[in-house]
Structure formats: C-alpha cells, structure tokens
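Novice: Sequence below, structure please.
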Amino acid sequence: MDAEDIAVMCVSLSFSERECERKGPIQRLEENLKTPAMHRMSLCVVGKVLSNKKVNREAFMRVIRRIWQVVKGLDIESVTGNMFTFHFRDEDDMSRVISGSPWSFDDALIALERPSGKVTVESLGFNRADFWVQIHQVPIRCMSKDIGWFLGGMIGDVMDVDRGAT
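Specialist: Okay, the predicted model is just below:
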C-alpha cells in the first residue's frame, strides 16, 4: 500500500460539512437550551483537593457545607478523584466563598477555578490559589496602599490591599 492509497482511504473516512450538518455527529444546540446551561455555569466553581491521598467524598461534602454556610443553597458533585463541582444558587454566596479563600480540607489546599467558555473539568489547571499575605515591620511612612500594591507585587498578583486601621 503506497501513500496515494492511504490518502484515498483517509478521504473516504471524513465527513463533508454538509453531511455533518444533516446527520453527522455535530449538532447545534438550540438557544433555549443554552440559556439555562450558561446561567448554571455562571454560578459554578470547580475545586480540587491538592492531596496525594484520596479524599473521603461524603465527609468532604458534609464538612464543606458546614464550613461555607451557604445561605441560598449549594449542590456539590463529585467529579473524579479529588475534584468536585460546586453549583451555587446565589451569586453572593459564591462570591463570599471565593473571597474567603484559601480553603483546605484534611490539611490539603482546595484549589478553586471558575469555568468559562467550553472548557471541560479535566482541562482546568488548578495551578493558582489566592492567599491573604500580611507584611510585618513596614516603616510607618511606607504604610500606604500604593506601597502595599508594590510590596505585594513582589510576591505575586495583588487583588486588594488593606492598610488596617491607619
């Protein structure tokens, strides 16, 4: 079998655009189906417990519900391994949980990501976590928001600066 024979066989295996539109595996999702799915995703957070040991899923879900104290409801689904999806019913609850980061379970960090677009849970990186950092022994004349942003920027991305009571 030569290269030309292989090329002919490959062409016969592919679908034309017209075939895909009519009866192929690709179907366009109707708008009335997209809207509820987009709303559900807008209130979704995916979390992964960064641990080498397998998490007790039932215990994790029970503890997280108690710690987060979500007011208007939360559905937790175990995805795979130590990965979970959190479907909030209220934006304020979701924002409060995200801003309360970092979270941990059984001495392991829970990395949270907000999915967007057409990503799959498996494609999320879980390579970031937000932390509150406190810098001590800063001279009084340097206790400004601008210097706080500068010092924080030496560590990583700065989300907010709190100067305290001064």
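Novice: all contacts plus neighbour counts: C-alpha atoms, from now on.
Specialist: OK.
Novice: Number of residues surrounding residue 100?
Specialist: A total of 13 residues lie near residue 100 under the criterion other Cα atoms under 10 Å.
Novice: Actually, residue 25.
Specialist: Per other Cα under 10 Å, the neighbour tally for residue 25 reads 9.
Novice: What of residue 157?
Specialist: 10.
Novice: Looks to me like it is in a strand.
Specialist: No: Residue 157 is assigned coil when assessed by DSSP: H, G, I helix; E, B strand; the rest coil, not a strand.
Novice: what helix or strand does the nearest residue to residue 15 once chain neighbours are set aside sit in?
Specialist: Among residues not flanking residue 15 along the chain, residue 24 sits closest, at 7.6 Å (Cα to Cα, 6 or more residues apart in numbering). For residue 24, there is no host helix or strand (DSSP states H and E).
Novice: Could you also give me the structure for this second sequence? I'd like to compare it with the first:
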Amino acid sequence: MESKEENEMRVAALCKSLGHLWSEEDVVQVSDEIPQHKREECSRTLFGKLYSKPNANYPAFVTTMKKAWKTEVVICSQKEPGLFSFLFPTEEEKQRIKRNSPWSYSTNLIVLKQCLPEVPEHCYDFTKEEFWVRIGGVPPGWRIEKVFNELGKRVGNVKEAQIDSTTNVQNRGGRVRVEIDLTSPLKLGAIMDIGNSWLWVEYKYERLPHYYFSCG
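Specialist: As a prediction, this is how the structure comes out:
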C-alpha cells in the first residue's frame, strides 16, 4: 500500500491533469471516524483474486468455495472478473479460512487479502501469498527454529516456523510459513554451509496449485 506522501503526490498529479475539469468545490469532507459497524464488517471480510485466470463461472465458483471451506453462510460478491469479496459471519470463521490458505479453484490460486476499511479494492497487492514450505534434508542436530528461519528467508518473508516432533515416526524436519512473491520463480532448495561440508536441502510447497516446472 502506498504511503501518505505517495498518495498526496498521485492525487495532485491527477488534479493537475484534469485542469479545469475539477475545482476545490469538488472536495467532499467526510468524518474522520469510520462507523464501528463498518469496521467490524471490514474485519470479517477478505478479498480474493484468481491469480492466473480471472474468468470463472461465478455460481460454480461460489458453490465450490463454500464446499471447500465447509460453510454455507459466507456472503460472496464479485467485484470484477476474478476479484471477489467474502464476508464471514464471525472473525473466528474468517481466521480459519485465512489460516488454512492458500486455496485454489480449478488449479487456479486464490490470493486472499484482509479488507482494510480505508483502502479501495483496486489498491491491494495480489502478487504475494503465504505458503507452508516443508524443508527436507536438514541434519538432526540442526533442526532448530533459527536454522529453519534462515532457510525460509531464501524463499520469502518468514511468518512462522514449525519443527517436527522427535516422537513423530514420520519426522522429516520441519516447515516454515512464508510470504512468497508470486512474480518470481519458486526456489527448489538451498545449500547449507555447515563448516566442513555443503548439504542440499529441498523445499516442498504445500497446497501448491497450477505450476510451470519448466520456468518456475
């Protein structure tokens, strides 16, 4: 989201380009306070955008997402082709959906963003999404949160790290939740420099939708 200074510069440039098509009388002063019920409504709302293929059958999309989310009470509205708003009945229900993201429709990634009461729909950045990335190949002695955080930073902005329990018979190391730039190729792994040797560790992305392996 742009800063206050950037916003003021953009508006000033727009007004200059309009010339005599606007005047100071066209400035509408609104209250500094957003009504509480609107804030609560925004808090329970997510915007979702189909990342690669915006054209989708709207009724089929809504039916599919309600089944996937196991809810019938979400209110879905289509803002434009491929851009939707989802109003949930409770904050807990919204958090459940966001926590279990990413979601996809017909192998097409749905990028979800929290609604902010001061920001128009077209100002959101839908080029980033959070994924759980499982990291395999880390030696047992180095399976600590600090190491997984450092390895996760090679993928994107680390939000959380989880180390597998040693009592888990399927112990594979751990995973990190990372905000990934969708405009960049996905990394397949990294090299751990542990002093006397280099080790290759592998990244596996959970709930990864349609993906081009040839270009990343």
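Novice: which residue ranges form the strands in the first structure?
Specialist: 44-49, 74-80, 83-88, 103-105, 108-113 (DSSP state E).
Novice: quick check: angle from the longest one to strand 44-49?
Specialist: Following axes from the mean of the first three to the mean of the last three Cα atoms, to 10 degrees, one obtains 50 degrees for the angle between strand 74-80 of the first structure and strand 44-49.
Novice: residue ranges for the helices of the second structure, please.
Specialist: Secondary structure of the second structure (DSSP state H): helices at 4-18, 36-43, 58-69, 91-99, 145-153.
Novice: Including distance to residue 33 of the first structure and mean neighbour count, could the strands of the first structure go into TSV?
Specialist: Formatted as TSV, these follow (distance: least, Cα to Cα, whole Å; neighbours: other Cα atoms under 10 Å):
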stretch	distance to residue 33 of the first structure	mean neighbour count
strand 44-49	17	22
strand 74-80	20	15
strand 83-88	18	20
strand 103-105	34	16
strand 108-113	24	20
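Novice: Can you tell me which of the helices of the second structure is packed in deepest?
Specialist: Mean neighbour count (mean count of other Cα atoms under 10 Å) peaks for helix 145-153 among those, with a mean of 18.
Novice: so how far does it sit from its counterpart in the first structure?
Specialist: Aligned to the first structure and superposed, helix 145-153 of the second structure gives a mean residue distance of 1.2 Å (mean Cα distance after the TM-score superposition for the first structure).
Novice: so where is that helix in the first structure?
Specialist: Mapped onto the first structure using TM-score structural alignment, helix 145-153 of the second structure spans residues 145-153.
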